[in-house]
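# Structure for the following, please:
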Amino acid sequence: MDTRIKTLAVRATLLAALCAAGASQAATITIQSRDPAGVGFNDPTPVAPVGGNPGTTLGEQRMYVYRYVADIWEKQLTTDVTITVNAGWEALTCTASSATLGSAGAWNIWHDFPGGKPGTWYPQALANKLAGTNLSAGVPDDGSGFGNVDIKTQFNVNLGKSDCLDGSPFYLGVDGKAGDAVNFVETLLHELGHGLGFSVLTVYTGSVSSAVGYRLNADGSAYQASGGLPSVWEQYMYDNTAGKTWLDMTSAERKVSTTNALGLAWIGPQAVSGAATTLTPLPVLKVATSAPGYSGFYAYNTASFGPAVSSGLSLGALAVVPTDLVNGSGCLPFDGATSTAVTGKVAIIDRGTCGFAVKAKNAQNAGAIGVIIANNTGGAAPGLGGSDPTVVIPTISVSQTDGATLKSAVTAAVAYGTRRSPGLVSASLTTDPSRRAGADARGRPLLYTPSVLASGSSVSHWDVSAVPNLLMEPNINADLGTVLVPPKDLTYPLLKDIGW
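Down below sits the predicted model:
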């Protein structure tokens, strides 16, 4: 899905005469529809009430979810200035197998207003809170009818139809029982989070180009290689490799940081404090071998198929499935030699070409008792999607770097056995109580920085290594709730760090 904030309208101002007022009351969020008659919120198609949503037309159910989600945010936020969300249902890009679900973003942004940090960009809803007034009040509309709103949203009106992610419509219930449909409550809750300020906002991270890392200039007309104004986010974005925040980096350094997998942490005190009670101890693969330099702990991720895995599970000895650049490692039934090597052991298989469940099933058929998928790109160990009820052996994943290390360990261990019994590498699952899943070594939550820039997702989300899953990760996971604070989630702590 497209979850990147798109700053489609920009306003900059110097408002020296305004008086800042401290926000003291719960937020009020209004929703403006831009849908024409018969479309979106005005769709008269009869539907049955579903999952706590009492609407009897498709349009009514859509608006009910908007109001339901707005109410959640109202109870969380404090501001004396009404937050205005402009909403529409439109035909967005999609095919029978993929679709843009929608997006939301701050429609107006501001700098140098009373109550804000000088020379720093803020999204309008937050800027209004800090200034104690609606900064866009009295500014002529741009002709769109929504030129002065805080947040603009758009969602795919065709989702679930035969030519638009066939069979996976938005689920409009509010009970969390979405099944195979797309949970619209969680999707909208996530997107409004972006509009309220969960995004680096005014640093270019949209695609792989020389402009990545550039800041928006003071009049909002262009991203520039040097100068420009920082986002309020940048003071809290700390790159552990560079040893500095984005606020202190050059554009070139910020570009490198956007793809520093597992290397960019959020150091705002509210989110760091929240991470200590929200993120679980880091699940790790414990490896033991006589070969020096390989025993230790390795981070792992889990699969949506096969038996559930947890701390305390003994996996067994490891074996390596040869790399197959033509067909994809593990994508075809194993030959005799490979079957002999993996029988009674845990097969290490490179990611790529075919589905994870296919690799696991082929390993199982060859006699393996477990599977470790080694990532084929930089970054964290990936979550393993897919479905095959006939897979009955445990399957986990590790990072590309750790996968290479484990394969080397298997080779190195051979010499530490006997002629009749070569040395082995054994593995089990445990946790590292000194580390948190989704945080750096100092317990600071990680931002999403895969080694290949993910346009619309990189940097402005929590990393996918977080456990439990967090609302503001780049994907909407099935186990999310609607609580935005610790010990369930870190969305609101980050927003508090930037001024909410």
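
# only C-alpha atoms for contact and neighbour calcs from this point on.
Fine.

# Look up the closest residue to Asp71, ignoring the ones flanking it.
Ile29 (7.7 Å; C-alpha to C-alpha, 6 or more residues apart in numbering).

# That neighbour: how many residues sit nearby?
Ile29 has 16 neighbours, counted by other C-alpha atoms under 10 Å.

# Provide a list of residues in contact with it.
The contact partners of Ile29, by C-alpha atoms under 8 Å, 6 or more residues apart in numbering, come to 70-71, 74, 82-85.

# and if we set it to 10 Å?
67, 70-71, 73-74, 81-85 (C-alpha atoms under 10 Å, 6 or more residues apart in numbering).

# Also Gly160?
Contacts of Gly160 (C-alpha under 10 Å, 6+ apart): 94, 96-97, 99, 166-170, 181-182.

# quick one, what contacts the closest residue to it other than its chain neighbours?
Nearest residue to Gly160 in three dimensions, chain neighbours excluded: Pro169, at 3.8 Å (C-alpha to C-alpha, 6+ apart). Residues near Pro169 by C-alpha under 10 Å, 6+ apart: 101, 156-161, 178, 180-184.

# In helices, which of these appear?
Phe184 (DSSP state H).

# Of the contacts of Pro169, just the buried ones, PyMOL syntax please.
In PyMOL syntax, the buried subset of the contacts of Pro169 is picked out as below (16 or more other C-alpha atoms under 10 Å):
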select buried, resi 101+156+157+158+159+160+178+182+183+184
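
# Here is the second sequence; please produce its structure so I can put it next to the first one:
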Amino acid sequence: MLVAALLLALGIGSAPAATMQIINGDAEGEGLNDRTSVAPVGGNDGGTRGEQRRIALQYAADILGSRLDSAVPIRIAVRFDTLSCSATRASLGQTAPAQFAAGFADAARPDTLYPAALANALAGRRVAAGTSDIDATFNAALDGEDGCLGGRRWYYGLDRDPGAGEIDFIGTVLHELIHGLGFISLVALTDGRSADAGQFPRVADGRRLPDIYSRFVKDLSVAGQPSWPQMSDAERADSLDNGPDLVWADDNTANGAAFLDSGLNQGYVRLHAPSPVVAGSSIAHWADALAPDQLMEPVLSARAEGRNGLGLATCALEAMGWTLINGARCPDFDTAAILGSADESVAADTVESETADTGGDVDDDDGGSSGGGCTLGTDTRFDPVWALLLGLSAWVLVRRRSSRAGTGTR
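This next block holds a predicted model:
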């Protein structure tokens, strides 16, 4: 059942924001339904741990939704599970688009895979059947499990002001959901059963199609400075760890990035492309050389958790096809948390949540590509996961399921 609370009160005359619908995937008494009594914290008045999680989750989702135009509700399947966690390293969560689509009539670029939420927004209708558009799992072990990061815990306050030993849940959710909205590359980072390093996923008719994110990836060290879709599989494989020369080649983003003190190459924003390749982390983040820090870097930073707008993330979303509304811009700084709202107060959800059947996971070793998860450890690196790819006939549909993770994830 969809969590039905509306946490965004729109002001008169504001543009219609994307409706972010949370699908509760947890069993009774667990995760989002955890009945453990807790005290209010940072403007989050939920009386149970599950209620505080739901309120904070919806608040983070609405921060994004208030900036994006979509006539089709964005469905986000969420659950809390015990993911890997040691005294020094933990998987905070893992998130990816649930599906990808290509070949629909309203696609801005032909022969290109779009994440489900963006495909629906462009088409103005649901082009991909399925329960969810984004699948997200967060680590329940960060709420008191012995030995997990030395006792560090999630902070569910809406004021985004965690204390010592606390991790801002809303900042983590923002990072994750932006991956789910399309800030993710499907190119294989390593050789696997269904793809070799440098290859795009294969669809039903046998072709390998690029995703919309990868269409903006360019290697400045290659003759002619081609974008990734213009390169051969072998050239892309060689490009994966080209560090400072691998960039996000969008002119609007480049113009918006003029405020950066570092992290640019020939005016373009650098992407995270270390050598050796970091499976699940490379490509799908800004380079950690960016200063000031940005939300979509691979390094967890209190200065880059979306507390003062989403920064350059809105530039990338806009380049891929999202329409920004309610005054959101590229880059997005010095803005209210929820735009277009006369009242940013958040109410508890009013409908009981039920377990949602999002289908079974399927294991598929498809080359350790970048994905959308994050790991916190002594090096504070995000560690996204790769997912399942299935081709369907007619218009192309690629369904992603979290099936394989990097260090510290399931």
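
# Now the two most distant members of the contacts of Gly160 of the first structure.
Among the contacts of Gly160 of the first structure, the pair separated by the greatest distance (C-alpha to C-alpha) is Cys94 and Ala181, at 15.7 Å.

# So what does Ala317 of the first structure match up with in the second structure?
Matched to the second structure by TM-score structural alignment, Ala317 of the first structure sits unpaired.

# okay, now Ala317 of the first structure: neighbour count?
22.

# how about Trp110 of the first structure, what's its match in the second structure?
Match for Trp110 of the first structure (TM-score structural alignment): Ala101.

# Kindly report the same for Glu74 of the first structure.
With TM-score structural alignment as the criterion, Glu74 of the first structure matches Gly65.

# What of Ile396 of the first structure?
Aligned partner of Ile396 of the first structure by TM-score structural alignment: none.

# Distance from the helix or strand that contains Ile396 of the first structure to the middle of the chain?
Using DSSP states H and E, Ile396 of the first structure falls within strand 395-398. Put simply, strand 395-398 of the first structure sits 19 Å off its chain's centre (C-alpha atoms, centre = their mean, to the nearest Å).

# which strands and helices sit next to it?
strand 281-289, strand 296-299, strand 301-302, strand 346-350, helix 356-365, strand 370-374, helix 400-413 (3 or more C-alpha pairs under 10 Å, 6 or more residues apart in numbering; DSSP states H and E).

# In a markdown table: the ones you listed, plus distance to Ile267 of the first structure and mean neighbour count.
Below are those laid out as a markdown table (distance: least, C-alpha to C-alpha, whole Å; neighbours: other C-alpha atoms under 10 Å):
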| stretch | distance to Ile267 of the first structure | mean neighbour count |
| --- | --- | --- |
| strand 281-289 | 19 | 21 |
| strand 296-299 | 22 | 18 |
| strand 301-302 | 24 | 22 |
| strand 346-350 | 34 | 29 |
| helix 356-365 | 35 | 24 |
| strand 370-374 | 30 | 27 |
| helix 400-413 | 26 | 19 |
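
# Out of the ones you listed, flag the one nearest Glu253 of the first structure.
Here helix 400-413 is closest among those (C-alpha to C-alpha), at 23.0 Å.

# Report the buried residues of the helix or strand just after the closest one.
Heading C-terminal from helix 400-413 of the first structure, the first helix or strand you meet, by DSSP H and E, is strand 425-436. Buried positions in strand 425-436 of the first structure, judged by neighbour count with 16+ other C-alpha under 10 Å: 425-432, 435-436.

# which one is Asn242 of the second structure nearest to, not counting chain neighbours?
Nearest non-adjacent residue to Asn242 of the second structure, counting by C-alpha to C-alpha, 6+ apart: Ala273, 5.9 Å away.
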